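In: Dropping the sequence and predicted coords here.
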Amino acid sequence: MAVLIAGPTASGKSHLALTIADRLGGTIINADSMQVYRDLRVLTARPGAEDEARVPHRLYGHVDAAEATSVARWLGEAGAAIAAARAEGRVPIIVGGTGLYLAALTTGLSPMPEIPEAVRRRWREAQAAETPEALHGVLAARDPATAARLRPSDPQRIVRALEVVDATGRSLTDWQEERTPPVLPPGPGVARFVVAPARDLLRQRIADRFDAMMDEGAVEEAVALTARRLDPALPAMKAIGVAQLSAHAMGLVQREEAVADAVNRTRQYAKRQETWFRHRFADWHRLAPGEVPDLAVGPVGPAST
């Protein structure tokens, strides 16, 4: 048996996972791309020490902010964590808001190629010099299958497709159709849930949680991370709150302005998550915040699914 819990930020996923873990004897496995970073306990609302002592937690805070992790790396680590939980007779409970992680776990992962830096630089320069529509025309000539499913107004994905076909001579669509076997394919032994709060409730929860973060040391955490002078392009440096609270600490913006900006960005992110889950996880069972499903424990040994 395994339990998967998705949902937008601040929806109550972690509390639900903890409740289910208590009832079933579970191990909670993180599926949030920001909560993997050691430097971001407060700003990513990672489980606290009390929760971590209550039930086993895996893949939280195990990556240094100087590293850029990936879906492929997480998938390998998650597979190992799931196997370890089952070997211990525990139910793996995978929880997080990173849809790509959960999708890779349940449907497999396309083995994307490494792109040489020279190729990447060439297309980034083209992106700066050309309109998205012009780049879409180039893609249509070189990779019509991928161009047909990308909007001309989506420069990031267009450039990514151009990099792939330039570096490998193969269509991005071809690469994406090659998938590794899923670790947790849909079936009777895999319970899948999306926590889906009403929009107004979620907006308020996001604001309340950020206020709590401010009381728990969010400014100090942002300042400490910024002081490391890491590459601004690293994922950890792009975490919501890092830039806003660092600017406040330097006296560039008022506290209220920094908090309002971070809260607004978090709400926008949550909206994107909701859209993603609505389209990609349409067949997952929806739960209201605080709702706990009735789950029966099946066999969870190494051979179970």
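Out: Sure thing, it's come through.
In: Every contact and neighbour count from this point should use C-alpha atoms.
Out: Noted.
In: Which residue lies nearest the spatial centre of this protein?
Out: By CA atoms, centre = their mean, the mean C-alpha position of the chain lies nearest to Thr98, the distance being 2.4 Å.
In: Check the gap between that residue and Val195 for me.
Out: With distances taken as CA to CA, to the nearest Å, Thr98 is found 13 Å from Val195.
In: what is in contact with these two at once?
Out: Residues within reach of Thr98 and of Val195 at once, by CA atoms under 8 Å, 6 or more residues apart in numbering, are Ala6.
In: how near is Asp64 to Val42?
Out: Look at Asp64 and Val42: by CA to CA, they are 15 Å apart.
In: Check it against this one:
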Amino acid sequence: MASRRRAVLIAGPTASGKSALALALAQEHGGIIVNTDAMQVYDTLQVVTARPSAEEMTLADHRLYGTVPTATRFSTGQWLTAAADIISATSPDQLLIFVGGTGLYFDALVNGFADVPAVPPEFTAAIQQEVERLDGAQRLALLEREDPDAARMLKVADPQRLIRALAVKRATGRTLSSYQNATQTGLLRDFEIQRIVLDPNRQLLRERIARRFEAMFAEGAVEEVKALLALDLDPGLPAMKAIGVPEIADWLAGRSSREDAVRLATTATHQYAKRQGTWFRNRFGDWPRRN
């Protein structure tokens, strides 16, 4: 009987040492490192998103780093499709190392993903105008008529979830729950999987974050943000919201000082790392922890 394919999953908050561990494993076992971070896929922001350096990229095979134009929105479904392509094109005896801080990517990888079709923006805009005129009871009544399952799941008439459910129903003719309840299987169902969550001491993590952002300024973060701003992109795009981009943009525009930019970006990174840690503890509580 042939041995099962192998994969290592390395999750954890930003600045916890995930990339260094992945590189060490890849060099030891000849593995392929697959980016599992939503921001590191974008091409313009290597330093700001703490992507592996050009030198590190030469030391092992890295995939899905900086491959997506910043002018696009890269969804979980698109990442999963790209990961599936890598898996199918990889030799069965080669170790795959998925590393990053985006919990939804890991969840989709292991448990599957409800691939809901994209909804044209005109549907969402029209429904948003429609529900703005309604009170909570009227909104729920509207949803009950079109998607009773979604209405039962809403304890309150949350506008965003309600609009999403209505938009999917009107655009596709199917309810949102019909997509979410469809049988799903993860891409690694036939793999032998080693799961790791890096969970360093909180104070140590804070110190790493502070040092790293100061280093980013010296290593080209400002030039990257200048290049990004020169593209004149929609400010709502994910890459425009990457931690460090708004803070450096404000400094470049004269709305704040360099010290303010570093302080605010460092604080935002701390808060993000805390949210990541909470997510991994709640969803991946059974994954082995490492400091």
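Out: Everything's here; your move. Remember, predicted model here, so these are calculated numbers, not experimental data.
In: isn't the residue nearest to the centre of structure 1 right next to Asn30, touching?
Out: No - contact criterion CA atoms under 8 Å: Thr98 of structure 1 and Asn30 do not qualify, at 9.7 Å.
In: So what's the residue count around Val138 of structure 1?
Out: By the criterion of other CA atoms under 10 Å, Val138 of structure 1 has 15 neighbours.
In: in whichever strand or helix holds it, what's buried?
Out: Following DSSP states H and E, one finds Val138 of structure 1 within helix 132-142. Within helix 132-142 of structure 1, the residues scored as buried using 16 or more other CA atoms under 10 Å are 132, 135-136, 139-140, 142.
In: again, but for stretch 212-227 of structure 1
Out: Per 16+ other CA under 10 Å, stretch 212-227 of structure 1 contains these buried residues: 213-214, 218-223, 225-226.
In: Can you spell out the matching residue range in structure 2 for it?
Out: The aligned range for stretch 212-227 of structure 1 in structure 2 is 215-230, by TM-score structural alignment.
In: tell me how far that stretch is from the chain's mean position?
Out: Distance of stretch 215-230 of structure 2 from the chain centroid (CA atoms, centre = their mean, to the nearest Å) equals 21 Å.
In: what does stretch 176-188 of structure 2 give?
Out: On CA atoms, centre = their mean, the centre of stretch 176-188 of structure 2 falls 19 Å from the chain's centre.
In: ok, residues contacting that stretch?
Out: Residues from elsewhere that reach stretch 176-188 of structure 2 (CA under 8 Å, 6+ apart): 7, 84, 108-116, 147, 149-150, 165, 168-169.
In: List buried residues within the residues you listed.
Out: Here, 16+ other CA under 10 Å leaves 7, 84, 108-110, 112-114, 116, 147, 150, 165, 168-169 buried among those.
In: Tabulate those in JSON lines, adding columns for distance to Arg258 of structure 2 and secondary structure.
Out: Shown next, in JSON lines, are those (distance: CA to CA, whole Å; DSSP: H, G, I helix; E, B strand; the rest coil):
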{"residue": "Ala7", "distance to Arg258 of structure 2": "42", "secondary structure": "strand"}
{"residue": "Ala84", "distance to Arg258 of structure 2": "42", "secondary structure": "helix"}
{"residue": "Ala108", "distance to Arg258 of structure 2": "39", "secondary structure": "helix"}
{"residue": "Leu109", "distance to Arg258 of structure 2": "39", "secondary structure": "helix"}
{"residue": "Val110", "distance to Arg258 of structure 2": "42", "secondary structure": "helix"}
{"residue": "Gly112", "distance to Arg258 of structure 2": "43", "secondary structure": "coil"}
{"residue": "Phe113", "distance to Arg258 of structure 2": "41", "secondary structure": "coil"}
{"residue": "Ala114", "distance to Arg258 of structure 2": "43", "secondary structure": "coil"}
{"residue": "Val116", "distance to Arg258 of structure 2": "42", "secondary structure": "coil"}
{"residue": "Asp147", "distance to Arg258 of structure 2": "50", "secondary structure": "coil"}
{"residue": "Ala150", "distance to Arg258 of structure 2": "47", "secondary structure": "helix"}
{"residue": "Ala165", "distance to Arg258 of structure 2": "43", "secondary structure": "helix"}
{"residue": "Val168", "distance to Arg258 of structure 2": "44", "secondary structure": "helix"}
{"residue": "Lys169", "distance to Arg258 of structure 2": "48", "secondary structure": "helix"}
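In: closest to Ala249 of structure 2 among those residues?
Out: Of all these, Ala249 of structure 2 sits closest to Ala108, with 33.2 Å by CA to CA.
In: which residue in structure 1 lines up with the closest one?
Out: So Ala108 of structure 2 corresponds to Ala104, using TM-score structural alignment.
In: where along structure 2 do the helices fall?
Out: Assigned by DSSP state H, the helices in structure 2 fall at 18-29, 54-59, 76-89, 103-111, 121-132, 136-146, 148-153, 159-172, 176-180, 202-219, 221-230, 245-252, 258-283.
In: in the superposed pair, what's the mean gap between the fourth one and structure 1?
Out: Looking back up the chat, that one is helix 103-111 of structure 2. With mean CA distance after the TM-score superposition for structure 1, helix 103-111 of structure 2 departs from structure 1 by a mean of 1.1 Å once superposed.
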